[in-house]
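Participant: Give the three-dimensional model of this entry:
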Amino acid sequence: MAWSTRQLAQLAGTTVKTIRHYHEQGLLPLPRRRTNGYKQYGARHLVRLLRIRRLRELGMSLPQIAALDAGTEDAAGTVRALDAELERTIEHLTRLRAELGEVLRHGSPLDVPPLFADDAAGLSDRQRSLLAVYQEFFREEDMIALRDIVARASPADAELETLPEDASEAEIDALARRLAPEVRAQRLRHPWTADPAGRSPRGRAAATTALAHAVGELYHPGQIRVLQRVEELLGQDAPPPVEAPPPDAPAP
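Facilitator: As a prediction, the model looks like this:
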């Protein structure tokens, strides 16, 4: 008994469009035609479609299936690669489920990194936005350090968040002087925070650009001036650089 393209598609649980695509890719042989020009498919076509569907369910791409047919790809190697890919997918989905569990337990916003679920209620929109950028450009161990920093937030940190845009230079300087010792202590605990972009797995250039734009757009000029003034104060505390002696200088 011969089947039409539509009948074959129904039997194989696929579509006419898919069958035509497999013909174009060379994965399914073309059938003979009746005298009226209509294709007539047989059992070997059905079996082939079912085998392709099985391989697709296992995660194989059409090029991989074609390579297996041609004998240019090792079947065992392909299976091992698929298994490794599935393992990564399972790990990813498991992590996502854990993160969703944290969201449900704490009622935290979906955009807050899971490490900060406990602190989400006390975070401003600005802080949450910055954390979203940090999550993309920092490593997991750095995000853990940031959680420690957030947990140690002081009244001065809160003042920075609420600093009015028309704050005077005296107010800016006073707040910077209150913040500077805290930032100094923070950098003693986590030295990398003095140059966070240098540790980014995305590279210094990309991280520097992203962080600079984020701070520049999320903070108003008064707040940025506080941050700049903090760096000025910390720079005043830094020991002077040791100059290397000229090459022809006599040894001491």
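
Participant: make it CA atoms for all contacts and neighbour counts henceforth
Facilitator: Fine.

Participant: And the helices in this protein?
Facilitator: Along the chain, counting by DSSP state H, helices occupy 5-12, 16-25, 43-57, 62-70, 75-106, 125-137, 140-151, 155-162, 169-189, 204-218, 221-237.

Participant: just checking, what packs against the third one?
Facilitator: Judged by 3 or more Cα pairs under 8 Å, 6 or more residues apart in numbering; DSSP states H and E, the packing partners of helix 43-57 are helix 5-12, helix 62-70.

Participant: and it with helix 5-12, angle?
Facilitator: Counting by axes from the mean of the first three to the mean of the last three Cα atoms, to 10 degrees, helix 43-57 lies at 50 degrees to helix 5-12.

Participant: now the last one
Facilitator: Taking the same axes, to 10 degrees, helix 221-237 and helix 5-12 form an angle of 60 degrees between their directions.

Participant: List the buried residues of helix 221-237.
Facilitator: For helix 221-237, the buried set under the neighbour-count rule, 16 or more other Cα atoms under 10 Å, comprises 222, 223, 224, 225, 226, 227, 229, 230, 231, 233.

Participant: What is the nearest of those residues to residue 23?
Facilitator: residue 224 (62.1 Å; Cα to Cα).

Participant: doesn't residue 218 make contact with that closest one?
Facilitator: No. Between residue 224 and residue 218 there is no contact under Cα atoms under 8 Å: 9.5 Å.

Participant: Can you report how many residues neighbour residue 63?
Facilitator: Neighbour count for residue 63, taken as other Cα atoms under 10 Å: 11.

Participant: out of the helices and strands packed on helix 43-57, deepest packed?
Facilitator: Greatest average neighbour count among the helices and strands packed on helix 43-57 goes to helix 5-12 (a mean of 16), per mean count of other Cα atoms under 10 Å.

Participant: Second chain to compare with the first, below:
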Amino acid sequence: MSWSTREVADLAGTTVNAVRHYHQIGLLEQPDRLSNGYKKYQVRHLIRILQIRRLRELGVPLDQIEEVGVGGDPSVEALQIIEADLGTTIERLERARAEIRSILQGSASTDLPAGFENIGDRLTTGERSLMLIYSQLYDDQAMADLRDMVAAEVDDASVAFDALTPDADESTRQQLAEDYAVPLARDLAKYSWLTAPGAHQPKGPRVTRETLVESVAALFNPAQLDVLGRASLLAMERLATDRAAAAHTDHNDGEEPA
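Facilitator: Prediction:
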């Protein structure tokens, strides 16, 4: 008894293309052929395909099937690694399912990274896009800190920034920069990594810097970019002043009375 490629695929509950792929990657030996050139699949081929399918159902990638072992005693170490990977995948899918439920209930959005669902209304259109980009450039701890920063921002300043037109006048720009500088200086003082973020940039400082420069330039108009630049300078000046004052106070506190 022998089967054609289509027949053995049907018996195994798979497709002709899958069987051919197993041949191509070396998981399934080539069968003998009839005089007309058609393949003759035997019981051993059917069993092999079923074993492969069984491991695929368990989540074993095709390129790891040989390592796990088909039939007999499987590799315990290889299965442990795959089990751990499946656990990670399950956790990711559970988080995704919870986020989708939140989106369906109207309490989350698809244009924000995980964890920002409840504060999306505090972000401008450009900031929402920027947070998605941040999520690819910064680690989980940095993103958690950024979420806390957004939650503490002043809504009025964000609204005014989002509405800022490219031809905004000098006084409007300066006032908005001063409004932004206050919380920015606070964040710089509270989250020291902001001034030296390298440890929180898994893709490296160069890629992160170049990506952010391009992204910010694309997402904000010239007036907004001007405000961001001014706010950053004002915040750094404020931070330096506060640190100098704190150092002076500590020095005086350490002096012995005359």
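
Participant: Can you calculate the TM-score here?
Facilitator: Aligned and superposed, the two chains score 0.79 in TM-score terms (TM-score structural alignment, normalised by the length of structure 1); 240 aligned residues with a Cα RMSD of 3.1 Å.

Participant: quick revisit: of the helices and strands packed on helix 43-57 of structure 1, which is nearest residue 131 of structure 1?
Facilitator: Among these, if distance is taken as Cα to Cα, the winner is helix 62-70, at 40.1 Å.

Participant: could you give the angle of the closest one to helix 75-106?
Facilitator: If you take the same axes, to 10 degrees, helix 62-70 of structure 1 sits at 160 degrees to helix 75-106.

Participant: Give me the angle between helix 62-70 of structure 1 and helix 16-25.
Facilitator: For helix 62-70 of structure 1 against helix 16-25, the angle by the same axes, to 10 degrees is 50 degrees.

Participant: which residues are contacting helix 62-70 of structure 1?
Facilitator: 26, 27, 52, 55, 56, 73, 74, 75, 78 (Cα atoms under 8 Å, 6 or more residues apart in numbering).

Participant: re the thing from before, Serialize the buried residues of helix 221-237 of structure 1 to a markdown table and add fields for distance to residue 83 of structure 1.
Facilitator: Shown next, in a markdown table, are the buried residues of helix 221-237 of structure 1 (distance: Cα to Cα, whole Å):
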| residue | distance to residue 83 of structure 1 |
| --- | --- |
| 222 | 54 |
| 223 | 51 |
| 224 | 50 |
| 225 | 53 |
| 226 | 52 |
| 227 | 49 |
| 229 | 54 |
| 230 | 52 |
| 231 | 50 |
| 233 | 55 |
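
Participant: which one of these is nearest residue 190 of structure 1?
Facilitator: residue 231 (16.2 Å).

Participant: Pull the contacting residues for that closest one.
Facilitator: Going by Cα under 8 Å, 6+ apart, residue 231 of structure 1 touches residue 180.

Participant: Equivalent analysis for the one 10 residues further on, please.
Facilitator: Contacts were defined as Cα under 8 Å, 6+ apart; by that measure residue 241 of structure 1 touches no other residue.

Participant: how close does it get to residue 193 of structure 1?
Facilitator: Residue 241 of structure 1 sits 20 Å away from residue 193 of structure 1, taking Cα to Cα, to the nearest Å as the criterion.

Participant: Please apply the same query to residue 213 of structure 1.
Facilitator: From residue 213 of structure 1 across to residue 193 of structure 1, the span is 18 Å (Cα to Cα).

Participant: Looking at the two, which one has more neighbours?
Facilitator: For residue 213 of structure 1 versus residue 193, neighbours defined as other Cα under 10 Å are more numerous around residue 193 (17 against 11).

Participant: For stretch 90-103 of structure 1, grab the matching residue range in structure 2.
Facilitator: On structure 2, the counterpart of stretch 90-103 of structure 1 by TM-score structural alignment is residues 90-103.

Participant: residue furthest from the geometric center of structure 1?
Facilitator: If you look at how far each residue of structure 1 sits from its centre, by Cα atoms, centre = their mean, the farthest one is residue 35, at 57.8 Å.

Participant: dump the residue contacts of that residue.
Facilitator: Taking Cα under 8 Å, 6+ apart, we find residue 35 of structure 1 in contact with no residue.

Participant: Could you do residue 142 of structure 2 as well?
Facilitator: Residues in contact with residue 142 of structure 2 (Cα under 8 Å, 6+ apart) are residue 200.

Participant: Compare the helices of structure 1 and report which one is nearest to residue 116 of structure 1.
Facilitator: Residue 116 of structure 1 lies closest to helix 140-151 among these, at 6.5 Å (Cα to Cα).

Participant: That closest one vs structure 2 - mean distance after superposition?
Facilitator: Once fitted to structure 2, helix 140-151 of structure 1 is off its aligned match by 2.1 Å on average (mean Cα distance after the TM-score superposition for structure 1).

Participant: what angle do that helix and helix 125-137 make?
Facilitator: Using the same axes, to 10 degrees: helix 140-151 of structure 1 against helix 125-137 is 160 degrees.

Participant: starting at the chain centroid, how far to helix 140-151 of structure 1?
Facilitator: Distance of helix 140-151 of structure 1 from its chain centroid, counting by Cα atoms, centre = their mean, to the nearest Å, is 17 Å.

Participant: And it, what's buried?
Facilitator: Neighbour-count burial for helix 140-151 of structure 1 flags 142, 143, 145, 146, 147, 149, 150 (criterion: 16+ other Cα under 10 Å).

Participant: try stretch 104-121 of structure 2
Facilitator: Neighbour counts over stretch 104-121 of structure 2 (16+ other Cα under 10 Å) mark 108, 109, 112, 113, 114, 116, 117, 119, 120 as buried.

Participant: Which residue comes closest to the fifth one once chain neighbours are left out?
Facilitator: Think residue 114 of structure 2. Spatial nearest neighbour of residue 114 of structure 2, excluding adjacent residues (Cα to Cα, 6 or more residues apart in numbering): residue 99 at 7.5 Å.

Participant: how close does that neighbour get to residue 92 of structure 2?
Facilitator: Using Cα to Cα, residue 99 of structure 2 is found at 11 Å from residue 92 of structure 2.

Participant: Tell me which of those two has more neighbours.
Facilitator: Taking neighbours as other Cα under 10 Å, residue 99 of structure 2 and residue 92 compare with residue 99 leading, 20 against 12.

Participant: shouldn't that one be in contact with residue 108?
Facilitator: Yes. Counting by Cα under 8 Å, residue 99 of structure 2 touches residue 108, with 7.1 Å between them.
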